[in-house]
Structures are given as C-alpha cells and as structure tokens.
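Colleague: return atomic coordinates for the entry below.
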Amino acid sequence: MQGWADLYSWQLDRASRTPLSRQIYMQVCSAVASGALCAGARMPSSRAMARQLGVARASVVSAYEQLLAEGYVESRHGSGTFISNDVAGLATRRRAPRAIKRTVPTMARAFPDFERSAVQGDARPFNTGRTLIDARTADTWRTLTHRAVRQFGSNDLGYADPAGLTALRANICDYLRAARAVQCEAEQIVITAGTQQAIDIAIRVLLAPGDEVWVEDPGYPLTHAQLLLAKVRPHAIPVDDQGLIVDTGRRKAPRARAVFVTPSHQFPCGVAMSMARRLELLAWARQSGAFIVEDDYTSEFRYSGPPLASLQGLDRSEQVIYVGTLNKALFPGLRIGYAAVPRALLQAFVGARYLIDRQPATLQQEVVSQFMQQGHFAAHVRRMRQLYREQRDALAETLTRRAAGSLDVALPDQGMHLVAYLRDGTSDVEIEEAARRAGIIVRAISRFYRSARPRAGLMLGFSGFPRQLIVPAAARLARLVASRGRD
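Modeller: So this is what the prediction gives:
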C-alpha cells in the first residue's frame, strides 16, 4: 500500500487555542478533501506520527479515533490504519468556469445586484440607516436584558405565536394609536424583522405574478427589487413636492392592485405627502379596490411640528397595510419591526409570516416590550429627536456655508438623512465614488430613479454620527464638491 502520508507536510500551530488532537484530525480531513491523501493510503502509526509531530501519543490516538468514527480512515487488523475507500469521492477538482456557471439555477440569477449589508455596515460618515443611543438607553437596555435572562423560563424554550408576543403587540398598538393616529387593535399587529420583511410578506399576500403596482420614482430600490423577484409589474410613478402624483398613476396603470409609498418622509427626497394628495390616494384605492402599503420607516423623528397623520389613520375602508420599524428608532441590530394589518388580510399575513421563519425571537421581544411599557422608549425618542435635529442642522449649515455655490441643501422636517442637490451638471455618481476614496460615504440619488428624469444629488445620513464628527467630514465633502465643480 502507498505510504504517501509519511511524506505529507504535517504541521501544528502550538500557539493556537485549538487542541493538538483537533489540529491533527482537521489536517487529515483537509488532506483527504483536497486529494493529497487518496483512498487506500496508509497512515503513519500513532507512535510514528507522535514522534514526527513531537506530541504525546494520546493526542494522535484521540485524532485517529475520531477519524475512524467518522469513516475517514479504517483499521485493518495487523496492517495499520488506511484512508477509507468510502471517502474516495471527497477530493475536490478544479472545474472549468463554464461548468460552474451552468450549475447556477435560473432563479438564483434573477436576484438583482442590490446594495449589500456590508455597505450599510460602513461606519464612516455619512452612511445612512445608522443610529446612536445614549448612556441612559444603553444602561436601561442592559438592565432589562439581564432581568429577562434571569426570568428565562419554559415560555422561551418552545415555539410561540408567529405574530409575536401579546404584550409587545399591545405596547406597539398603544404607541401607534397615540403617536401616529393608527386605527388598530393589538391583534392586528404582526411583529416582523423590520420593514423589509413586512413588505415582503405584503407582496406575497396581495399580489400574483403579472399584477401591476405603483412605486415611487425615485424610490426605495429594495422594494422595487422585491417586486421584480415576485414577477410583479411595477410602474414607476413620479414624485413632486407633494409626494406621489396620483393622476399619473391612474393614467399609467389604472388596474394596479397595490401602491407602495413612503408618505411621511419620501425615500430618498424627504418630501412629505400633502393632505390633498393623501386623500386623493385613499380615494383611488377605495374606488379601484387596491391596497396601499405605507412604509413609515422614520416616523419617530419629526423636527418641526407634530408628526403627520398616517395614511392608515385616515383610511376608513381598511385598505392600508401600515409598516414600521424599531430598528431605526433604536438600533438596526435589534431586528424588530411591525405591520398593522387589515382584518381581512390578517390570517394570510400571519400564515406567510409563519412560513418564512416561524416566529420572532421571544427573549428580544420581552426586552423591547418592557422598554416600551416602562416609558423608556418614549423618553429615548424625545432625546434622540433633539440630538438628531442638532446633527441635521450642523450638517446642513456646514455644507451650505462651505459649498453654497455647488450644493442646494434640502433641510428635511423628518427622517434620518438629508439630500444635497448638485448644481452645474456635476455627476452625483462621480462625487459618490470620489467621496468614498476620501473616506466619506454618500449615496447618489440618481441611482434611485426609474423612468423620471434623474436629478443629481447626494443622500447623507446624519443620525448615526456625533456633531464633532459631522462638521469636519462635511467640510471635507464640501471642498471635494466645490473642486469638482471647478474642473
């Protein structure tokens, strides 16, 4: 039999925390998988291997026993230990690129090339979707989490209601009725992982392949991507300073089955839908039998005047699915959002939620429920609203003062980002790329247009960065934009 194992370059990392027996085991597995050791190859005896590696024989014996138990090697009485014939097909071989390409399913290729989470995870200013929490919220969160863990019991060990914990749904319902004038009962609240999952469920429940829908233009790219994956026909409806233009929607797609809107803080432009336009959209939905999916993703943070009434709160025919999230109000890693669902759709919505990932995590829900129940959530939102307003103002003031000839800064009344429009025909995509090289993250809003004529502008998040970081970064960005404008 072949003795290639005697020639194999066995090496151990003695500084590693991985036990020596485990390292030996992993090296043999790797050698088999790569084809370096073929079926029938004879392994060194445990004593010989121990001498070669300079380890105790017990470490080699332990590794061999594990390999034997898993079928990588076989012991032949009186002959020794050999690589098993059963693992002959494990060796990897390089495949030609064409062969790899042919193995990709058609549906896998249908997924669009959208922005990955790693982009949003970039901590440099002025990335969007980032939040801050102060010491008071951090300390409270730790206390409530420790308490929830200490009270960990049988209810946390098993399956729970796919719609979410009753207490959390009741707290969210109370909050929405008070803060957003949402008309609902606790049973109509479904807990999700965020707005993205809620929109995904709404698409599954409302639409069939080929159905027509309205989406905002410009609009949120991931919603558009979800609709395409569902084989729905999205029609891009332009947005003006009053929000989505309903008359254009009627002309372009009169038989649309649904509309997806961000009426309180339009993504990305930041405009609020006027009351006249809201009533017009509700009237169209009522007359056509269509549904409205209202994405109220940053409703907590309004900086001038009381929060605008939700579309859902104005609806009297239960044709609005109201979608919100705590991931923006608290922190994105929380992964808790919600939907207020019309009663006629509730059973289907919960059923789809169940099929997607069974249920939300109970322990985290308990922490959030107590955080809201004890008044910490309302206090946190008040403090962050003031902080974010100061950060918004610092960003807008710096950009306006340093690049007034190159930028028109739109100061939003709500939300966690602002848009600075570029003058003189400068490309926002080129600025986006140049800013990234300079250590600054901005998003070119021209990418978010579908049919409407793109307007060049930069979307800048201000919620996740303290003022002392915002001002110098905004000054660097202003210099970069001004220099590009002179080129």
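Colleague: contacts, neighbours, all on C-alpha from now
Modeller: Noted.
Colleague: how about the strands in the chain?
Modeller: 73-76, 80-83, 189-192, 212-217, 233-240, 243-244, 258-261, 291-295, 320-325, 337-340, 407-410, 417-422, 443-444, 457-461 (DSSP state E).
Colleague: in CSV, list these along with mean neighbour count and distance to residue 66.
Modeller: As requested, those are arranged in CSV below (neighbours: other Cα atoms under 10 Å; distance: least, Cα to Cα, whole Å):
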stretch, mean neighbour count, distance to residue 66
strand 73-76, 18, 9
strand 80-83, 20, 13
strand 189-192, 27, 43
strand 212-217, 26, 57
strand 233-240, 21, 55
strand 243-244, 28, 64
strand 258-261, 24, 56
strand 291-295, 24, 54
strand 320-325, 26, 48
strand 337-340, 26, 45
strand 407-410, 18, 65
strand 417-422, 23, 55
strand 443-444, 24, 52
strand 457-461, 26, 53
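Colleague: and residue 468, which of those is closest to it?
Modeller: Among the strands of the chain, the nearest to residue 468 by Cα to Cα is strand 457-461 (14.8 Å).
Colleague: one more, so I can put them side by side:
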Amino acid sequence: MFLKLDADGALYDQVYRALRGQILGGRLAAAARVPATRDLARELGVSRNVAIMAYRQLLDEGYLTARKGSGTFVARELPRHLTTVAARRRPVAARTAAPVHLSAYARRVLEASHGVQFTWAPRRDVLPYDFRYGPPSFTDFPHETWCRIVARRARRVTIRDLDYGTPEGLPALREAIAEYAGRARAIACTPDQILVVNGSQQALDLAARVLVDPGDVVLMEEPHYRGARTVMKAAGAKIETMAVDDHGLRTAELAQRRTLSRLAIVTPSHQFPTGAVMPLARRLELLAWARRAGACIFEDDYDSEYRYSGRPIEALAALDDSGCVLYAATFSKVMFPSLRLGYMILPERLVEPIRSVKALMDTGGPSLAQAALVNFIREGHFERHLHRTRTRNASRRAAMLEAIERHLGSRAQVSGINAGLHLMLWLRDLPASRSRELRMRAARAGVGVYSVEPFYLSPPKQIGLLLGYASMPEKQIAEGIRRFAAIVNSL
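Modeller: As a prediction, the model looks like this:
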C-alpha cells in the first residue's frame, strides 16, 4: 500500500492522516483489510509503535474496526459526519485532458465495432430461457474428472515448470493434438505444425498480423462470423464477401473475381451461421482457386465434432497438397470457454512466421492447463466426453425442432440442423424491421433470442434468428420455444 507522509508533525500523526485520506478518498474500500502494524511499519520505515498509535486513533474515531484473530479492517459504514467531511474535502475535478492520439489500428477497431464493446461474456440479465449460441452445456462436462487431473498435475509441478513455456505450446499437447487431428479430421500433420493458441480468436488475429497488410482484400462468406470480420478490418483489410447457399460458399463464382485476394476465411464443415456443409467438389474448387491466386485459406473448424447425420467429413486442410490452408479449432465448444485453449495446424512455410508473432504477443500460454489437457486426451476422457455430449446435443436439437414445428409450423424455416450447437430460424412473414421489437418482447417473457443481422454486411429483409440449444435441457428448450412462439403468433 502506497502512503505518502506529509512531514508535518509527529510521525504517528502523519501515518494517521495518510491512512485516513486513503479511506475518505475511497482508495481503501469499506471492509477492506489493512496491513498488520508490523508490515506497515516495515514498509514505511518507522517503528511499530508509530503504526500502533496511528491505528489506535483510527479505531477510536471509527475509521477502522478490529476483529480478534482476523486482523484490522476499514469500517463497513463511516459515521455520517465523516462522510460529510470527506465530501467537503473532495478534490476539484481535473481539467479536461487533451485528446489522446489513437493509432490507425485502434481507430479501425472502434470503427469496426460501431461503438459496441466486444465481449463474449453472457448477458447480465439472466433469462430462464436463453438461446444464446456458442456455449456448451457445462453440466455435461466431467468436472470432477477434470479437477482431479488438474490437481494431480499441480502436485507434480517442478521448479523448472515455473519458468516461461514455449510460445507454440507444450510438446506433449502438440503431439496429442496431431494424433487427434489425424484420427478425427483426417489431417496428416506433425507436432511441429501445431501451434497452441488462446482460442480461435487469437488464431484469426495471428493470421491477420502475418498475412494481411492495410488495403489487402480478404474474402469472406456472407453471412460470416463477426469476430473474424472485425479482426480483419482492424488489420486494415478490405472485406469482400461471397454468398453462401445450402452447400456453403458458391465457389463457382471464384473464377469471375477480378480482384486479388490475400486470404479467404471459410467455415466449410459447418458454415457459420447458416450450418451449410461444403461438398467435396466445392472444396476442391476452393483449393484450386487458392493455388492460382497465390492466396491462403483460413479454415475455421469451430464445432465440427458435433455432427448428427451422415458420415464424418474430412477437413479442408486434409485435402490441401499445396500448403495454403491454415486450420484452426478450439476447445471452447467441446470443453469450456474459460479454458482458453485452441490450436492451429499450419503449412510448414508459415510455422516460423506465425510462431514468432505469437511469441511477441503472449510469450506462451499457461502450462498447467495444457498439461492437464494432455492427460485428459490421452486417458480417453476427451473422446468419451465428445461421444456423450454428441448424444445429449442430438436430443436437445430434436427437442428444439419438434417445438418449432409444433408451435410455429409453416411460419418458420430452419437451417443448419445436421451439425453444431445452434440453428438458424427464419420467420417467413415478419420483416427485419420488427426484429428488435420481437427480441425485446421475448426478453420480457424470459426468452433470449439473437438476430442474424450482425453476421451480414447486407442484412436480410426478413427476421432471422440464431438459436443455440446446447446449454439447456430438453424441457426448458420446449418451454422457451412455446413462450417465444406465443409472442411471434401475436404479431
């Protein structure tokens, strides 16, 4: 605690005034613990008796309270006359500071976010039927198993483990990921091509920093993930979009493009947000275009583990024979978001540039979580968890589809139902101009629904909603849709 003594009068009085100023100024909050007298004396370079005398006066005047065996604390409530004095002594507000010069990057971030603070945290007003897309069901996660593994790894931490880790991630985790990617996504890669990142958002940022200069054209799907668009606009990219249909990006239109694109960002295994799956022929067309254009492709494989019909689909990166695909995946959707771990599988020519940039950004991620994840994967818990949650999410998906059919019928059209953790719902006869009204009325009924408009550069003319179903039980999903449908049917 920083205390400035004013050199006026006895030492204990100087300490008393300094502490009182901290309390009245709000820098020492109500009920906050204050240092022990021995510690305060050592910090200020005074005798302990000086500190004791200052504390005694503060206790007598009601600024501090003492709890036997616990320590000394700021009073929870100051007497009225003390707060009145504090109000009178409050310093005059400082003059308005000169405007801060923001970098071009910061100005682009603010412009791209349109004044809305970016956050992935849940909404503050907790709704009983919240169809927020993205988060998995935390009750499905084997929490106790994970905690045991984390505790076991923590007990084995050595002195060497307290030092910085490598920016590319723990070797053992990269080996485990390489094995899993080969088994689950048919990607043949070495651990040296794996880069452990703090989720797919950092992967996008790394790709932008390494591959995009201001003014470069980045090709994106329409609609698309807003977080990717904002990262690229912050890098100074010019965003150009191509429409998607029921089979993903319309790759036949690539041949008609006249502008040179540096990078294309795609979600071929489960297009975000429509849910379309890109067939093999289009994947090969996209790879051929990248070779001709000398462009790279960022494959965002954000939730392909959850597929409910048809055979598993190999990743676009598994078909890449020219080293143009940067593959990114995250553990946020299959485990839990606060783990903040994901990974990139990089073409060999991009490993060192992207690794070097990441080293400057964060010097490497937390080692304990990575070490625990190694055990979680190698002991079989990860794939058992995937199997269980895939089954549970299929049941939740079925409950949502049944409720939509029952309560909305022909008024609704759904897409993206074969995979993932969400679906898109289109209300055929309601214009987009009524979207905000609908969502506000739904919130008042305890139902959280989310517009598709932020994912379009040219928003659609009818109401489209993105509804997540992974974080609620079936009965809650059914009741939420029933309540929502009652509002829709009243419009």
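Colleague: so which of the strands of the first structure is nearest residue 358 of the first structure?
Modeller: strand 189-192 (10.6 Å).
Colleague: among the strands of the first structure, which is nearest residue 161 of the first structure?
Modeller: Counting by Cα to Cα, residue 161 of the first structure lies closest to strand 189-192 out of the strands of the first structure; the figure is 9.8 Å.
Colleague: residue range for that closest one in the second structure?
Modeller: The aligned range for strand 189-192 of the first structure in the second structure is 194-197, by TM-score structural alignment.
Colleague: what sits up against that stretch?
Modeller: 167-169, 174, 177-178, 203, 340-346, 355, 365 (Cα atoms under 8 Å, 6 or more residues apart in numbering).
Colleague: before we move on, what about stretch 293-301 of the second structure?
Modeller: By Cα under 8 Å, 6+ apart, stretch 293-301 of the second structure touches 200, 207, 260-270, 290, 315-317, 324-330.
Colleague: now with 7 Å?
Modeller: Outside stretch 293-301 of the second structure, the residues that touch it by Cα atoms under 7 Å, 6 or more residues apart in numbering are 260-267, 269, 290, 324-329.
Colleague: tell me the buried residues in stretch 274-288 of the second structure?
Modeller: Using 16 or more other Cα atoms under 10 Å as the test for burial, stretch 274-288 of the second structure gives 274, 275, 276, 277, 278, 282, 283, 285, 286, 287.
Colleague: could I get those residues as a markdown table with distance to residue 240 of the second structure?
Modeller: Compiled in a markdown table, those are given as follows (distance: Cα to Cα, whole Å):
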| residue | distance to residue 240 of the second structure |
| --- | --- |
| 274 | 18 |
| 275 | 21 |
| 276 | 20 |
| 277 | 21 |
| 278 | 20 |
| 282 | 19 |
| 283 | 19 |
| 285 | 18 |
| 286 | 16 |
| 287 | 18 |
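Colleague: counting only helices, which of those residues make the cut?
Modeller: The helices, defined by DSSP state H, take in 282, 283, 285, 286, 287 from those.
Colleague: which one among the contacts of stretch 194-197 of the second structure gets closest to residue 481 of the second structure?
Modeller: Nearest member of the contacts of stretch 194-197 of the second structure to residue 481 of the second structure, counting by Cα to Cα, is residue 340, at 31.3 Å.
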